[in-house]
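In: Dropping a prediction and its sequence here:
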Amino acid sequence: MKKITDFFWFCSGAHITTLKNHPTEHNKYVGIGATIFFTALFACLSGGYAMYFVFSGSTAAGFFAIFFGLIWGLAIFNMDRYIVASIKKTGSTNHQVLQALPRILLAIMIGIVISRPLELKIFDKEIRQKLKTSYLNGQRSKIDTLNKAFTNKYNLELAKSLDLKTEKDSLEKDINRSRYILNQEVFGDKTNQTSGVTGYGTYAKQKEAVVTQKQQRLEQVRSELSQIEKIINTRKEIEGLNSTKLFNEKQLDSLSNIAGFADRNYALGQLSFNPDGTRDVDTYLAISFISFLFILLECLPVFVKLMSDRGPYDVALQHTEEVAVYKSEKEKEHLFSVTDNVHDTRNQEESEKGKILVKRKVKKDLEES
């Protein structure tokens, strides 16, 4: 327990030597340190999970997730520790609030960043379903766009193909009807289109010639239709229209499994809306409450430090800092004093040397004269 207590004291950013002399403050700083530690732990998990999807599909995805998760967790831990340790209890309440306001804003930003990847994991099933729907709609839209572009580009060929199909269907119906009438003529059935004479006579031969003529035209239409359809299919193959098809369930599962962080983040945002575009209040509140929870967790150490009364540890820490500042100022004064004495000694020595040089020069001048 002593090792755990010392560790949480370290996490809180407290001056451990001073804190040990004030037992009434021990539990408070254990709580602050534990909050900072678990916030960093959540940040580690969040960063690792986000990085796992960034490198999804790579054999090194697990390594990068662990490495980046540790780096991100340590960065958040160091930042939280500094934020809490930098709040002093020496000023008034308003002064402390103003001092902590930038740190609270920073804590809110960190809480938002931490919460997002964990929200992606919590709503993983819903996100996968939303991704499947999104991918399917995207593929359907892509196919519609390709079809529209192909229709505009090959409008003449498509129109000719449609006319040939219409003529082919009409000829097939007409030939069937003409053959039926020919059979009636041969078997002697009396109608308004047959003579009623049994046998293969003049009227039957005339009707057979009409059927033959229509059959020849049908073969010609079929040949032309086959050629134009071959051209159209070749163009579809070149334009990629034949190879672009709707995804099946297996393909959708595969795409949702390898979806990147940006796609999953977009899908999470879309969960808050119904298909008709209206806001889904229940889902929106659920996602928002998770974000608020992590923001509160991130801001909690700062709030605890602000709400706590000024204790004996804070007084002792202030005294320790004042003593350290006083000693530092005295050392500076002593250093400046020693430096001044050295400068004075050097100036005096240089003055004496100058006088000796002047005397020597005067004596030399007198001897020469």
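Out: Yes, it's here.

In: Going by C-alpha atoms from here, please, whenever you check contacts or count neighbours.
Out: Will do.

In: Can you tell me the element V358 falls in?
Out: Secondary structure here is read from DSSP states H and E; on that basis V358 sits in helix 312-368.

In: Return the residues in contact with D340.
Out: Contact analysis of D340 by Cα atoms under 8 Å, 6 or more residues apart in numbering lists nothing.

In: With K142 as the reference, measure out to it.
Out: To K142, D340 is 83 Å away according to Cα to Cα, to the nearest Å.

In: again, but for I181
Out: Here the criterion is Cα to Cα. By it, I181 lies 51 Å from K142.

In: and what of D344?
Out: Counting by Cα to Cα, the gap between D344 and K142 amounts to 88 Å.

In: between the two, who's got more neighbours?
Out: For D344 versus K142, neighbours defined as other Cα atoms under 10 Å are more numerous around K142 (16 against 12).

In: tell me which element the more buried one falls in.
Out: Element membership of K142, judged by DSSP H and E, is helix 124-153.

In: alright, now check it against this:
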Amino acid sequence: MNNGISRFFWFCSGAHIESLEKYPTEHNKYIGIGATIFFTGLFAALSGGYAMYFVFKGADFAWFFAMLFGIIWGLAIFNMDRYIVSSINKNASSRKQIWQATPRILLAIMIGIVISRPLELKIFDKEIKERLHVSYLNGQRSKIDTLNKAFEKKYTIEIGKLNETKAQRDSLAAAIKSDRQKLNFEIFGNKTTETSGIMGYGPYAKRKEAELKQREQNLDTLNSDIRQMEKFVDGRKQFDGLMTEKLYTTKQLDSLSNIAGFADRNWALGQLGFNVDGTRDLNTALAVTFIGLLFIFFECLPVFVKLMSSRGPYDQAIENIEFSQVHLSNKERDFEVEVADGIHETRVGTEIEKRKTQIRNQAYRELNGEA
């Protein structure tokens, strides 16, 4: 692998590059750890940018804000993962390493959940839109029902009078139709229990004709009253907004789902584990869960790799460097205390710096195994 790429992945792993270069057998291990951390940060950037795009969707420069936030979020997750992995001390005992890694694994799980959610929204985009269609349609239907119930409660007397008048009209219309048929039987000589069976337009037929005309006039009056009452009710419906509320068309549902915000889409994703009738959809629920677990495992993978890897020469070298630096710091501190107590007052100034240099040189010789 190109030396520049290798050093980049070593940097991503949080390794001390100058020390790692001395141990070729450790190179691939830290390239793998660094690459995992890098791609985790990359996924975090894509996830954060996608989520922020929905926050600013429809606004000017939405893509710019999404890209800016995605980069910042990706760098933040990258830096956090880099710290989590590099802070695990391979020179400690296995139990202590697990104890050190436990809070880091919990943090990695939380990061994995945060990263996976926006990407799951994109993966199940079509299913989410279909579930939003159902939700919006049910919401509009519920809204219309609520308005109708409120209107009926508000105009109970008027609607009751209208329904009563319609019932009278229907009853009268049915009676007129029945009597008209009897009159025709009388005129054309059809024998029934209520007709004579003699053909002709006699006195009985004339009387029934006059009665029917009067009742038809009454029917016309009822129809006129009904039209007036319906006009009033329709006017009230128009005033209260019932006439403008209609069920969404497919085109309108598509438009609404396209501009749906992050909260609506996140809710719809959670509902994919259930069918429309409320029963459990196990297959979809498992698919969503496994994809989320995949990203969580990917986020925890660098920590697991660091825990599972054996203690190598690089880890021994880092332990020696840390011990040397601690030893050097203690010697310098003791010498400065002596100076502060007045034991070596004549060596203040250049003598102090000369002594520090000697201590550093001695520590580095000890580290490199020199006499």
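Out: Noted; the coordinates are in hand. Treat the numbers as computed from the prediction; the structure is a model and nothing was measured.

In: tell me the contacts of the nearest residue to S12 of the first structure once chain neighbours are set aside?
Out: Distances taken as Cα to Cα, 6 or more residues apart in numbering put G33 closest to S12 of the first structure, at 3.9 Å, once the chain neighbours are dropped. With contact taken as Cα under 8 Å, 6+ apart, G33 of the first structure is in contact with F7, F8, W9, F10, C11, S12, G13.

In: Can you lay out those residues as CSV showing secondary structure?
Out: As requested, those are exported to CSV (DSSP: H, G, I helix; E, B strand; the rest coil):
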residue, secondary structure
F7, helix
F8, helix
W9, helix
F10, helix
C11, helix
S12, helix
G13, coil
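
In: Closest to K168 of the first structure out of these?
Out: Relative to K168 of the first structure, the closest of the contacts of G33 of the first structure is C11; by Cα to Cα it sits at 85.2 Å.

In: Which residue lies nearest the spatial centre of the first structure?
Out: With distances taken as Cα atoms, centre = their mean, the residue of the first structure nearest its centroid is A262 (3.1 Å).

In: How much space separates it from L268 of the first structure?
Out: Using Cα to Cα, we find A262 of the first structure at a distance of 10 Å from L268 of the first structure.

In: which residues in the second structure does the helix holding K142 of the first structure match up with?
Out: Aligning helix 124-153 of the first structure against the second structure (TM-score structural alignment) gives residues 125-154.

In: Buried residues in the matching stretch, which are they?
Out: Of all the residues in stretch 125-154 of the second structure, those buried under the rule 16 or more other Cα atoms under 10 Å are 128-129, 131-133, 135-137, 140-141, 143-144, 147, 151.

In: Tell me roughly how far it lies from the first structure on average.
Out: Mean deviation of stretch 125-154 of the second structure relative to the first structure after superposition (mean Cα distance after the TM-score superposition for the first structure): 1.6 Å.

In: Scan the contacts of G33 of the first structure and report the most crowded one.
Out: S12 (28 neighbours).

In: coming back round to it: report the inter-axis angle for the following helix or strand past the helix holding K142 of the first structure versus helix 124-153.
Out: Secondary structure here is assigned by DSSP H and E; on that basis, the next helix or strand after helix 124-153 of the first structure toward the C-terminus is helix 155-187. Our comparison of helix 155-187 of the first structure with helix 124-153, counting by axes from the mean of the first three to the mean of the last three Cα atoms, to 10 degrees, yields an angle of 80 degrees.

In: tell me which residues of the next helix or strand after helix 155-187 of the first structure are tucked away?
Out: Once helix 155-187 of the first structure ends, the next helix or strand along the chain (criterion: DSSP H and E) is helix 202-239. Using 16+ other Cα under 10 Å as the test for burial, helix 202-239 of the first structure gives 203-204, 207-208, 210-211, 214-215, 218, 221-222, 225, 228-229, 232, 236.

In: likewise stretch 68-87 of the second structure?
Out: Applying a neighbour-count criterion of 16+ other Cα under 10 Å, the buried positions in stretch 68-87 of the second structure are 68-75, 77-82, 84-86.

In: Run through who's touching that stretch.
Out: If you take Cα under 8 Å, 6+ apart as the criterion, stretch 68-87 of the second structure is touched by 12-15, 37-38, 40-50, 52, 104, 108, 111, 302-303, 306.

In: Thought V288 was touching E120 of the second structure, still the case?
Out: Yes. The criterion here is Cα atoms under 8 Å, and E120 of the second structure meets it with V288 at 7.3 Å.

In: host element of G73 of the first structure?
Out: If you go by DSSP H and E, G73 of the first structure is part of helix 61-85.

In: likewise R311 of the second structure?
Out: Element membership for R311 of the second structure, per DSSP H and E: none, as it lies in no helix or strand.

In: Now do the SS call for the residue lying closest to it once chain neighbours are set aside.
Out: The shortest distance from R311 of the second structure to any residue other than its chain neighbours is 6.1 Å, reached at K90 (Cα to Cα, 6+ apart). Here K90 of the second structure is recorded as coil under three-state DSSP.

In: Can you tell me the SS state at the residue nearest to S12 of the first structure?
Out: Per three-state DSSP, the secondary structure class of G33 of the first structure is helix.

In: gap between it and F273 of the first structure?
Out: When distances are taken as Cα to Cα, G33 of the first structure and F273 of the first structure turn out to be 39 Å apart.

In: and if you look at F68 of the first structure?
Out: Summarising the geometry, the distance separating F68 of the first structure from F273 of the first structure, computed by Cα to Cα, is 33 Å.

In: cool, L106 of the first structure as well?
Out: The gap separating L106 of the first structure from F273 of the first structure is 29 Å, by Cα to Cα.

In: Q216 of the first structure too?
Out: Relative to F273 of the first structure, Q216 of the first structure is positioned 61 Å away (Cα to Cα).

In: what's the answer for L317 of the first structure, then?
Out: 53 Å.

In: Against the second structure, what's the mean shift for stretch 104-114 of the first structure, could you check?
Out: With both structures laid over each other, stretch 104-114 of the first structure and its partner residues in the second structure are 0.6 Å apart on average (mean Cα distance after the TM-score superposition for the first structure).

In: Show me which positions of that stretch end up buried.
Out: For stretch 104-114 of the first structure, the buried set under the neighbour-count rule, 16+ other Cα under 10 Å, comprises I104, L106, A107, I108, I110, G111, I112, V113, I114.

In: name the element the fourth one belongs to?
Out: Yep, that's I108 of the first structure we're talking about. With secondary structure defined by DSSP H and E, I108 of the first structure is part of helix 93-122.
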